[in-house]
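# pasting the sequence and the predicted coordinates here, then a few questions.
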Amino acid sequence: MSTNLETLHTHGVSVWLDDLSRELTDGGELQRLVDLGVLGVTSNPTIFATALSKGDRYTEQVTELVKAGADTEKAVFEITTEDVRRAADILKPVFDRTDGLDGRVSLEVDPRLARDTAATEESARQLWKAVGKENLYIKIPATVEGLAAISTALSEGISVNVTLIFSLDRYRAVMQAFLTGLEQAKVNGHDLSKIESVASFFVSRVDTEIDKRLDEVGTDEAKALRSKAGLANARLAYQAYEEVFSTPRWQVLKESGARAQRPLWASTGVKDPNLPDTLYVTGLVAPNTVNTMPGKTLDATVDHAEVTGDTIRGSYGESQQVLDDLERLGISYTEVVELLETEGLDKFEKSWVELLQTVTDELERVKTQVDAQ
């Protein structure tokens, strides 16, 4: 195991990889990373679209789909669920070793459904059943409409990765949805110890948007606040996590075998080349958290991250001051997080359309070959 990843794990941080492709699973790279100390995998439409556009690892399955007469939607469903199954098998020993806490793979519902509660619920059921692996997370966006779907999925025994969280208020609503889902799962007779959840709180995109606004303000005070909002926002999210998971309501569920919904730090690759490339790793160390990293950030963490211990607890006053100072400069926190959610959904929808087009092109290419034989 990597020394730095082991140190992070010692301080309560599970390191996951934010990438998934058949090249990773079949080429042995994912197993190498697991041996290094990676404990889970997250995926999203952008990752799938990129994977499908490279290499020929998918040709055999696409050929089978063409011969079976599958349309694009069916092909996307079969290809992505197969990728997740393969990764889940590689991570199963981690799942067993950590009693189901880690060793999991995330698969997202169609992001075009993010504003449709019932459709999201049905998609979550279909994906959960199709993959058929206990070490799966279904990713559901934390839109207002997604909150009820999160509770429903959990109530049916489906483990959930809540994604695209930017605001503290929405994060609190997500945790309440988690508690509601587990309470209903208990009524439904599910074993709460088997239901896991993480809440993916996005970090670097907050800095990207706020730093742009700070540069427009242009004062020395504004310059001094650059690249502080992302960490401050995430640290205050952890404060909210500590508050919710110390309530009597949570205690009742805990006594029934439930485990807390862990905060997961997402969007942890730095966007500003002037920043330390492990900023959103070393700056967000605290017990019972997950940090999912793109490959470049993971490599940097293994190579030179300086993990000094807990960098979240004890920072809440300072973090709140950062957000207060931003408001004083005329930068609206509410406006920023609402914009980021809208942009995040738009990006995921565009990536999904790109994924559909990539698969359509691949189906047509292979069909031409099959017809010529």
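That came through, no problem.
# can we go C-alpha only for contacts and neighbour counts from here?
Fine.
# any idea whether Leu284 is helix, strand or coil?
coil (DSSP: H, G, I helix; E, B strand; the rest coil).
# who touches the spatially most central residue of the chain in this structure?
Of all residues in the chain, the one closest to the mean position by Cα atoms, centre = their mean is Ser200, 4.9 Å from it. By Cα atoms under 8 Å, 6 or more residues apart in numbering, Ser200 lies in contact with 161-165, 263-266.
# which parts of the helix of greatest length in the chain are buried?
Ranked by residue count, the top helix of the chain under DSSP state H comes out as helix 333-372. Of the residues in helix 333-372, 333, 336-337, 340-341, 344-345, 348-356, 358-360, 362-363, 366-367 count as buried by neighbour count, 16 or more other Cα atoms under 10 Å.
# A further structure is provided below for comparison with the first:
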Amino acid sequence: MIYMLDTADVNKIRRAYDLYPISGVTTNPTIISKEKSEFIKILKDIREVIGADTMLHVQALGIKAEDIIKEAEYLNKTIGGNLYIKIPVIPEGIKAMKLLKQRGVKITATAIFTADQALMAAMAGADYVAPYVNRIDNISGDGVGVVAEIRELFDIYGLDAKILAASFKNVQQVHNVALAGGHSVTVNPEIMDALLSHPLTDWSIDQFINDWGTVYGKDKLSSDVK
């Protein structure tokens, strides 16, 4: 499983990158706008935290292929590093994917709600496809089921594109996506923390500490005792 963090909050990225096996950061225009700061500065700050080799997924604005391509080239030149350009699965977006793939640009197809959208994006050259799990559920669909269908289609046709499942409300959805064969997930910092959270884990740690402290002293490590 490839874990990515879905935020543009540099402080939260720094914390999660320090603690967890984070392989990348994903953003979108909505996430970026919440930071209320200069767009390029936000991206450069994120790049500084995660380094040049870590994946950074940034969405190209525009709904015409030529505008998407212009944005993609600008972002690659300005931000650099291991950058993936997010492009929505609209007809002009698919056109842009085909052309950008020829130029060696890394692509993440986004705003995916059906397996057919993901398949076409992969055939157009997308490296990652991002189905919106919870948003599919919210329209009486089956987000995890769509992930499973995408995985089946990719396996049938031997495609190298990876599923980057997005839009999660809870840990259970992330768990079900993993069982369905999703290659990667992008989650907000709260869900990233929740993936490890369990009251019995906390209880067990407290019990270990209390029992150790009773005999060897509170706050002492094994290297402190003889």
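Thanks, I have it. The shown structure was predicted, so the numbers you read here are calculated from the model rather than taken from an experiment.
# sorry, back to before: of the contacts of Ser200 of structure 1, which is the nearest to Ser151 of structure 1?
The closest of the contacts of Ser200 of structure 1 to Ser151 of structure 1 turns out to be Val162 (Cα to Cα; 10.6 Å).
# that closest one -> structure 2?
Under the alignment (TM-score structural alignment), Val162 of structure 1 pairs with Ala109 of structure 2.
# on the three-state scheme, that match is what?
Using three-state DSSP, the structure places Ala109 of structure 2 in strand.
# do I have it right that Ala118 of structure 2 meets Ile112?
Yes - in terms of Cα atoms under 8 Å, Ala118 of structure 2 counts as a neighbour of Ile112; the distance is 6.5 Å.
# more neighbours, the two?
Higher neighbour count among Ala118 of structure 2 and Ile112: Ala118, with 31 against 23, using other Cα atoms under 10 Å.
# ok, Ala240 of structure 1 - contacts?
Counted by Cα under 8 Å, 6+ apart, Ala240 of structure 1 has contacts 168, 172.
# where along structure 2 do the strands fall?
Along structure 2, counting by DSSP state E, strands occupy 2-6, 22-26, 55-59, 83-88, 106-112, 128-131, 162-165, 184-187.
# count the neighbours of the residue lying closest to Gln117 of structure 2 once chain neighbours are set aside for me.
In this structure, Gln117 of structure 2 finds its nearest non-sequential neighbour in Val89, 6.5 Å apart by Cα to Cα, 6 or more residues apart in numbering. By other Cα under 10 Å, 23 other residues sit near Val89 of structure 2.
# with Thr201 of structure 2 instead?
Neighbour count for Thr201 of structure 2, taken as other Cα under 10 Å: 11.
# what's the distance between it and Gln207 of structure 2?
Counting by Cα to Cα, to the nearest Å, the separation of Thr201 of structure 2 from Gln207 of structure 2 is 10 Å.
# cool, Glu190 of structure 2 as well?
According to Cα to Cα, Glu190 of structure 2 and Gln207 of structure 2 sit 26 Å apart.
# now do Asp137 of structure 2
40 Å.
# one more: Ile136 of structure 2?
Distance, Ile136 of structure 2 to Gln207 of structure 2, using Cα to Cα: 42 Å.
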